[in-house]
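>>> Here's my sequence, what's the structure:
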Amino acid sequence: MCAICGILNFDLAKPVDAALIRRMTRVLSHRGPDDEGFYIRSGVGLGHRRLSVIDLDSGQQPIFNEDRSAVIVFNGEVYNYQELATELEAAGHSFETRSDTETILHAYEDYGESCVDRLRGMFAFAIWDARERRLFIARDRLGKKPLYYYAGRDFFAFASEIKALLEIPEVPREVDPDSLDLYLSLRYVPGPRTMFKNVYCLQPGHLMVVDRSGIRTQRPYWDIEFPAAGEEDREQPARQRMEEFRNLLSESVRLRMIAEVPLGVFLSGGLDSTAILAQATALRGPGERMKTFSIGYDGPGTEGADELEYARIAARAFHAAHHEYKLKASEFEAFVPDLVWHLDEPMADASCIPLYYISKLAREHITVVLSGEGADEILAGYAIYRRMLTLERVRRGVPGIAAIAPLLARLAPGDKLGRYLLDSAKPIERRYQSVDRGPGFEGKRKLIGDDRAWKSELQLRAIFDSYFSRVAHASTLNKMLYVDAKVWLPDDLLNKADKMTMANGLELRVPFLDHQLVEFAANLPESAKIAGGNGKALLRESMKGFLPEAILKRPKKGFPVPLSPWLRGPLRPFVRDRLCSPGSAFSNYMDGSGVVRLVEEHEAGIDRSQELWTLIVFESWERQFTRPALEREFAV
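The predicted structure follows:
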C-alpha cells in the first residue's frame, strides 16, 4: 500500500518542478512511511511513497520496464501477480523484482489498456509510456484505492489524495457550490465530483489516457452485470450454491493473506467480520493465533453503541489474540481537525473516527488488516433493502396508490406513518434517492434557499437516474444494490476505509469485494440474499456450524457511534462553538439562522445529530482547506 502522484506538462519541453513533485509526495508520507521515490524527466514527474508489504527488499518505486521506456507508480495490491508474472516470463519478460508493481508494467507492455482486465485486487496506478508519449492511469473495479486529478490549461496532475494536488499553486482552493449542496443531501460528495472546484476523482472501474493534447480517453473497463428480473440463477441446487460461495470466499481470504508483514482482522462481532476471522483462522492453521481488533465507547449514553461483548464471543471462539480500545467523547472531539485533513473533503460519516482509532490500535501490532466491508452491499444486508421491497409491493399491489397516498398521509397519526404512505406511492428510483440520507428537501430549503435546494434535487435525481437506467432490466433489489455499488460504496464506505487506515500506515483488505465474488453474488436469486426477514441469507446459511450461534442470530447493527447523546451532552459546547460562533463558515454558504435552529432543536430533544455532524465536518473542512490563515489546525 502506498501513495502516488504526478504531473504531465502538455509541452513536454517544459521541465516539471522537481521540488514540487517532492512536496506533493511528502504530504502523502502517512500513506507510505517506509520509503519514497521519484521519476523526473522533461515534461513529466512522478512521485511515490511506500508502505512495504510484499518484496520488502527490492520493491522500491518507480519501477521501469527492461529498456526503461516505461515507468510505473502504483498504490494497492494485485493478489494474482505471481500467476501473471509466470505468464509474462513465459512470454519473454525478465523481472528485476518480485513485486506486483513490475507485473502490472509488463502486463501493460503486452496487453495495453486491457491489462487491467487481468488484475485481481485493489489498485490505482500511473504508467508513463515514453515511447508513445502518453500517461496511462487506472483505478480498481470497485474503488478501494482512490485517485484524484486536475486538468489545467497546460498540465495534468494526479494524486492518491487531494492534498497533494493542492501543493500545486495553479490548483484553486475553491468550494464547488453544487458539490456542497449534494453533500448536504448525501453527507458525502458523489464522484466524479469533489468539494473542490475542477478537482475530480477517477471513477471506479475506469481508465484514462492523457497525452500532450490533454485527456484523450476516459472510459469504464468493467461493470457489475446483473441479470434481467426473473432470470437470476435459480436452477443451481442450494447446497451447490453454498459450497461455491464458501469456496470463493475462502479463496478471496487466502489471496488477501499474502503478505510479508504481520496481519490481523477488524472484529465487530457481527456476521461479516466473524466470517472473515473464521476463514482466516482455518487458512492459517493450528497454533497460529489471529490478531483481532475491536472498539467500544467510554462514558454515559454509549451503552447501546458498544459491540465489545459480541467481539469477545467471536474472538474466544477462534482463540484470537484480541485487542480492544474504548473511545471517549473528548478524543472524538479532538480528532475532528485531523479527520478532515485526512479525508481532504467533507464526509459526515461519524464512524470515520472510531475507524481511525481502531486502525491506530491495530498498527501497533500489524501492518495489514482484513475487514468485513462489502458483504452488506453484495448480499443485501441492510434493512433499507427489505423496507424498500415492502414499499414496492404496496405500490404495485394497491391500484391508484399514487393518487390517494397524499390524502392518507395527511390523515395518518404521526409523521413516520405519513412518510411511509407517501413513499409507497413513489417508484423505486424516486424513493431510493432520498431515503435515510441528509436533512431532506425541506431541511435543505431552510439552509440554502429554494433555488439551490431545487437545483440540487435535480442534480441528485440525474445522478441516481443515470445509474438506475443502466439496470432498468434488473429486479428492484438488484437495482438498489447496483446504485449503492456506484455511489455509497466508493464515495463513503471505501473512501473512509482507505483514508482512516492509511492515516495510520495500515493496509486494509476487503475479501467480500473480490470482483469474482461480486460477480457471483450479482447472479444470485433474491432468496439467497433475503430470507426469513434477514439479509445476507447465503452467508448466514454457509456459516452455520462454523460461527457461534450468538453471532449467527445477532441482528445487523452497522458501525454504531453514540453521536446523538454526545452532541447533546459532553460535546454540546463544541457544537455551539463550531456552528453558532460569529467566525463559523456558514455565513458564506448557507443561512446561519437555520443552522442555529438545528442546534436548538437537538438540545431540546429532537434528534438532529446527523444534520449537525454534517455541518460540523463541513465547517472544520472549510476552516482548514479554504482559509490560508487557518490552514492546518494541527501539526501533521
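
>>> Could you use CA atoms for every contact and neighbour count after this?
Fine.

>>> Give the closest residue to residue 39 in space, chain neighbours not counted.
Spatially, and ignoring its direct neighbours in sequence, residue 39 is nearest to residue 46 (5.0 Å; Cα to Cα, 6 or more residues apart in numbering).

>>> Helix, strand, or coil at residue 191?
coil (DSSP: H, G, I helix; E, B strand; the rest coil).

>>> Residue 338 versus the residue nearest to residue 39, what's the distance?
27 Å (Cα to Cα, to the nearest Å).

>>> For these two, indicate the residue with more neighbours.
Each of residue 46 and residue 338 has its neighbours counted (other Cα atoms under 10 Å); residue 46 has more, 31 against 20.

>>> So what's the residue count around residue 153?
10.

>>> Residue 96 versus that one, what's the distance?
Residue 153 is 38 Å from residue 96, by Cα to Cα.

>>> ranges for the strands of the stretch 501-636 of the chain?
507-509 (DSSP state E, counting those that start in this stretch).

>>> I'd guessed residue 612 sits against residue 598; true?
Yes: if you go by Cα atoms under 8 Å, residue 612 and residue 598 touch, sitting 7.1 Å apart.

>>> who's more crowded, those two?
Neighbour count, other Cα under 10 Å: between residue 612 and residue 598, residue 612 has more, with 24 against 20.

>>> quick one: the more buried one from residue 367, how far?
Using Cα to Cα, which is the criterion applied here, residue 612 is 35 Å from residue 367.

>>> For the comparison step, fold the sequence that follows:
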Amino acid sequence: EDSTVWVVENGEIYNHRELREQLIAAGHAFVTQSDTEVLVHGYEQWGEGMVERLNGMFAFAVLDRRRSVLFLARDRVGIKPLHYAIDGERLVFASELKALLQDRALRKGIDPVALDEYLTYEFVPSPRSIVRGISKLRPGHTLTWSLAERTATVRRYWEPSLNVDGAARDGDLDQECSELLSVLRESVRKELISDVPLGVFLSGGIDSSAVAAMMTQLGGEVKSFSVGFAEHSFDESGYAREVATHLGTDHHELTLEPAMLLGLIPKLSSLLDEPLGDASVIPTYLLSEFTRKHVKVALGGDGGDELFAGYPTLQAHRLAEYYMRAPRLLREGLVEPVVRRLPVSRGNLSFDFRAKRFVSGAAHPVAERHQRWMGSFATEERSALLSREVQHEAKVDAAGPDPLNQVLMMDMRLYLENDILVKLDRASMMASLEGRVPLLNNDFVAYATSLPLHMKLRGLRSKFLLKRALRGVLPDRILHRPKKGFGIPVAEWFRGPLKEQMLSV
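Sure thing, here's the model as predicted:
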C-alpha cells in the first residue's frame, strides 16, 4: 500500500482469488484484478513465507525497499525457469539464459562440469547452466539478496516426499480410484481459470487423455490438438482421434513433414538457451505454433509418468533383478552376444534399441543403471570424449546404489525438471502459447507422492491406480496401449529427405 514493495512475475498463480480474499479481510486494498498483485500484498502480509501458500507455476522477484532486499522464488517443481548470476557485488537475474548473456561481463565460457552433466543426462541439471558462473534457481527454492551487504541466501521451501515405506492407506481400491479422480478433476479445474480461450494437447496417451476427460466433465467445448507422422512407429494420431471422438472434443490435427524441420533449424538456437538432447522439442514447438492459431492457453499431461511410474525403465529395473539371477554363463555367453548382433532398426523405441540398452546397464547399481538407460554417454564414454582438463574439473563422486522407489525421485528431480518442463516452456513460449500442466498442480502432486509404490507399479503393470481409476472414462484400448514416447523419426529423415542438410553441418 505504501509503494515500497514491487514485483515482476513470469507465470500464473492459480489460487490467487482465495489469497486475495484472505488479504482483503486482513485490510489490504487491491487496485487490479491481476494474480500478480497477490504477490505484493502476500509478501507484505506473510513475508517470505508467502511463497509456501502459492499454488501455481511461477518465477518472480519482489523488491522490498523497506528491508533493502530482493526476493526471488521459483515454483515447486520447476515449471517456470529462473536464471541468476552473482557478479562481484551485483545480482543479475532473468527467466532466460540469453537475457543474462546480453551482459558481456557474464560471458565466461562453458562450465566443464555442466558439459559433463550434459553428456551424462542429455540436459544440464540445475543448479548449473552451460555457462560458467550462471546458475538456475532450483525448484522449490528462494533466494534473498541483501542490497546492503551484497550477499545471497538460498533456501528450500518445498521438496517432494515419496511414500517410500509403503505405508497402507485407508479404504479399498474403488475408494482410492474415486479420490484420485476427484483430486485430478479439481486440479484441472483450478488450471482452467483464464480470460482467454483454452485447449488441450492430446497425444492419445493416458495422461493427456485423462486431462482432456476432466476438461469435458467440467463443461464447455474443449478444443484438442495433436500431431501425426507418416512413419508408423512414431505416429499416435489415431489414438488421439479415438480419444477425441470418445470425449466429443473439437479436434485439430497437424501432420509433420521433414520440410517443416528445415524452416525450424535456424530458430533452434534462439528457442533453446543451452544444449538439450531431446528431439521432441521440435514437434512440441510445431504443435504449440499450430495450437496458438486457435487458443492462447493449452493444458497437457506432463508429469504423469514421473508421478505414476509410467516409464518403461521402471519395468526394466524390475526385470533386471530377475535377469541378474540367471547364470552368468547364460547371460554373457548367449543372451548378450545375441542382443549385440540384432540388426539396427530406425523405429521408435525398437526392440533392438531396448534390448541393447537393457543388457548394457542391467549389472550396474540402480542409480547408474538408470542413467545409462536414460542418457547417451556412460562414464567410460565420457572419459574418451572429454579432455583431461575438463575431466578434472567435472570429477564428482560416483553415485551409490539407490532403491527402486528412488528412481521416481530421480526422474522427477532430473528428467522432469530439466528436460520435459524446459522443452514445454521454451517451445510454447516461443509460439506465444501458455502451456499448463495440471498433473503438477500442488494438490495432485501431494496426492500422487503420498501413494506407495505398489499403487503405481504393481508387478510389471505401470500406472496401476491411474489406469484403474480411468476405467469407463477412457476407452479400454487407450488404457492398455503400449507407451510411445513423443519423438520424431530423426534417423529416417536424416537418411532420406534431410540427408543433404545433415551432411552439410
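
>>> hey, where'd the strands end up in the stretch 301-450 of structure 1?
Using DSSP E, counting those that start in this stretch, the strands of the stretch 301-450 of structure 1 run over residues 321-327, 368-370.

>>> Quick one, which of those gets closest to residue 275 of structure 1.
Residue 275 of structure 1 sits nearest to strand 368-370 of all these, at 11.0 Å, using Cα to Cα.

>>> How far off centre is the closest one?
Relative to its chain's centre, strand 368-370 of structure 1 lies at 16 Å (Cα atoms, centre = their mean, to the nearest Å).

>>> what's the mean deviation for that strand versus structure 2?
Aligned to structure 2 and superposed, strand 368-370 of structure 1 gives a mean residue distance of 0.5 Å (mean Cα distance after the TM-score superposition for structure 1).

>>> quick one: contacts for residue 368 of structure 2?
361, 399, 400, 401 (Cα atoms under 8 Å, 6 or more residues apart in numbering).

>>> In three-state terms, label the third one for me.
Three-state secondary structure (criterion: three-state DSSP) places residue 400 of structure 2 in coil.

>>> so who does it touch?
Residue 400 of structure 2 makes contacts with 365, 367, 368, as judged by Cα under 8 Å, 6+ apart.

>>> Before we go further, residue 142 of structure 2 is sitting in a strand, right?
Yes: Residue 142 of structure 2 sits within a strand when classified using three-state DSSP.

>>> what does residue 561 of structure 1 align to in structure 2?
Residue 561 of structure 1 maps onto residue 488 in structure 2, with residues paired by TM-score structural alignment.

>>> Equivalent analysis for residue 319 of structure 1, please.
For residue 319 of structure 1, the residue aligned by TM-score structural alignment is residue 248.

>>> Residue 97 of structure 1 corresponds to which position in structure 2?
Counting by TM-score structural alignment, residue 97 of structure 1 lines up with residue 32 in structure 2.

>>> any idea how far residue 38 of structure 2 is from that match?
10 Å.

>>> quick one on the thing from earlier: of all the contacts of residue 368 of structure 2, which comes closest to residue 413 of structure 2?
For the contacts of residue 368 of structure 2, the residue nearest residue 413 of structure 2 by Cα to Cα is residue 399; the value is 15.3 Å.

>>> ok, residue 143 of structure 2 - contacts?
71, 72, 73, 137, 152, 153, 154, 155 are the contacts of residue 143 of structure 2 under Cα under 8 Å, 6+ apart.

>>> again, only this time at 7 Å
Residue 143 of structure 2 is in contact with 71, 72, 73, 152, 153, 154, 155, counting by Cα atoms under 7 Å, 6 or more residues apart in numbering.

>>> Thought residue 62 was touching the third one, still the case?
Read it as residue 73 of structure 2. No: counting by Cα atoms under 7 Å, residue 73 of structure 2 stays clear of residue 62, with 8.7 Å between them.

>>> tell me which element the spatially most central residue of structure 1 is part of?
In structure 1, the residue lying closest to the centroid (Cα atoms, centre = their mean) is residue 494, at 1.6 Å. In this assignment (DSSP states H and E), residue 494 of structure 1 forms part of helix 494-502.

>>> Out of the strands of the stretch 301-450 of structure 1, flag the one nearest residue 247 of structure 1.
Closest approach to residue 247 of structure 1 among the strands of the stretch 301-450 of structure 1 (Cα to Cα): strand 368-370, 17.5 Å.

>>> so the closest one aligns onto which residues of structure 2?
Mapping strand 368-370 of structure 1 onto structure 2 (TM-score structural alignment) gives residues 297-299.

>>> And for that stretch, what's in contact with it?
197, 198, 199, 200, 201, 433, 434, 435, 436, 437.

>>> and which of those residues is nearest residue 7 of structure 2?
So of these, ranked by how close each gets to residue 7 of structure 2 (Cα to Cα), first place is residue 434, at 20.5 Å.
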